[in-house]
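K.L.:
Only the shape, not the letters, is given here:
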């Protein structure tokens, strides 16, 4: 099994010194960029102009997480900016498969995200249409929230479907990921981990290595 992917969330970074904060996570796999519109979630972060600049200076590829309404209209634009991966919310699209295909046609990986209250079952048969499934382990909208262990059965269902059908899909978790919780998510089947304050709350390079080691330990004991 490949090494677990660690994707630091710049929601916890210093927005005034964003280029330096990006350079500090050069050892990460991707950078998780949260776009919030104050409609789908009660918070506002950034839009295409800032994302375009992040894309230009980031040492690692962009893992976009769009917490926005009307994803069908807006999500493809982030793929056009050059993002490596664009994840939209199942709750914000009328046709997730058509949107994923459009994102893939542009050249980005397509991901679908599920809020804690959204059942994974209706999406299991659609998994081949996506490159990533993001299981939210907090309510989307704000960083620094506590990890929700009761999301692990949802992750396990997705992991079982992935294995049963031999799918090449990343299973991502986002919310409350620390060295203490990452093992639980890894055991449930996650292979891609978003961490904000757990990375930027210390020396980012060290924190990334610690998270990777903690996830690795649990992934390998499971394998």
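P.N.:
Arrived safely, thanks for sending. Computed from a predicted structure; not experimentally measured. Numbering: from 1, shown residues only.

K.L.:
only C-alpha atoms for contact and neighbour calcs from this point on.
P.N.:
Noted.

K.L.:
can you pull the contacts of residue 138?
P.N.:
Residues in contact with residue 138, defined by CA atoms under 8 Å, 6 or more residues apart in numbering, are 115-116, 145-148, 174-176.

K.L.:
what do you get if the cut-off is 10 Å, keeping everything else the same?
P.N.:
By CA atoms under 10 Å, 6 or more residues apart in numbering, residue 138 lies in contact with 115-116, 144-149, 151, 173-177.

K.L.:
From the residues you listed, pick the one nearest residue 186.
P.N.:
Of all the contacts of residue 138, residue 173 has the smallest distance to residue 186: 9.3 Å, by CA to CA.

K.L.:
Structure two is appended below for comparative analysis:
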């Protein structure tokens, strides 16, 4: 299954003094989803914002609110994020003992369910919950801070998860250090949703943000096309090799 590329700017990189204006700006700039990074200072070493902030932002856009909960425990707060207007809620496989139960709870509240994996967590952690999922989020930095560099070691994990997903209608998202320079590699590995923070919120206007979003999208689409062309060329190369032998 091939999905269109989704660009989800992370408002963690926005100007918090003008957060409402920033959300309106990225909406106008062509963001597909609005990515909300919720940090608790416990599961990750930082504190960002909670459900009340998301609730205040919800009337400003009709775009999907892609809420990434970097918190533990998570179950007691799921209803609050549903009431705040979250469309997709992603929780960490490492954040609690009963992942399957938490995913069921998210869906029971009417939201789409996602699981995120930290860089050191293998893809096997989600093998038995794939049919509970609408999204898999691969962290390409260690969670907790914005502005970190993309970990290329995660590209192989992305590719393996793409194979695991198969024909299931599951989005494969990448979050952490995504820029126009590595978006192609992430898409070629199989990602179809890219979270970008600092790389989007460069400049001061919606027009600046639009250019940044477009550049990331263009790079990702080019990476996907290159991968498809390479895949289609492999059988021909194999035939040519056989003829040479």
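P.N.:
Arrived safely, thanks for sending. These numbers were taken from a predicted model, which means no experiment stands behind them.

K.L.:
about what we covered before: can you tell me which of the contacts of residue 138 of structure 1 is nearest residue 91 of structure 1?
P.N.:
Using CA to CA, residue 115 is the member of those that sits closest to residue 91 of structure 1, with 7.9 Å.

K.L.:
That closest one maps to what in structure 2?
P.N.:
Applying TM-score structural alignment, one finds that residue 115 of structure 1 aligns to residue 118 in structure 2.

K.L.:
before we move on, what about residue 92 of structure 1?
P.N.:
So residue 92 of structure 1 corresponds to residue 95, using TM-score structural alignment.

K.L.:
go on, residue 150 of structure 1?
P.N.:
So residue 150 of structure 1 corresponds to residue 153, using TM-score structural alignment.

K.L.:
Report how many residues lie close to that match.
P.N.:
Residue crowding around residue 153 of structure 2 was assessed by other CA atoms under 10 Å; the count is 11.

K.L.:
Next: residue 70 of structure 1.
P.N.:
Residue 70 of structure 1 has 16 nearby residues by other CA under 10 Å.

K.L.:
Alignment lookup: it to structure 2.
P.N.:
Checking TM-score structural alignment: residue 70 of structure 1 goes with residue 73.

K.L.:
Please, which helix or strand holds its match?
P.N.:
Under DSSP states H and E, no helix or strand contains residue 73 of structure 2.

K.L.:
which residues in structure 1 does stretch 32-40 of structure 2 align to?
P.N.:
Against structure 1, stretch 32-40 of structure 2 falls on residues 29-37 (TM-score structural alignment).

K.L.:
Once aligned, what mean separation remains between the longest helix belonging to structure 1 and structure 2?
P.N.:
Longest helix of structure 1, by residue count under DSSP state H: helix 204-222. After superposition onto structure 2, helix 204-222 of structure 1 sits on average 1.0 Å from its aligned residues (mean CA distance after the TM-score superposition for structure 1).

K.L.:
I'd like to check which residues are in contact with the equivalent of residue 135 of structure 1 over in structure 2.
P.N.:
Taking TM-score structural alignment, residue 135 of structure 1 has residue 138 as its aligned residue in structure 2. Counting by CA under 10 Å, 6+ apart, residue 138 of structure 2 makes contact with 115-119, 121, 123, 154-155, 157-158, 161, 172-176, 191.
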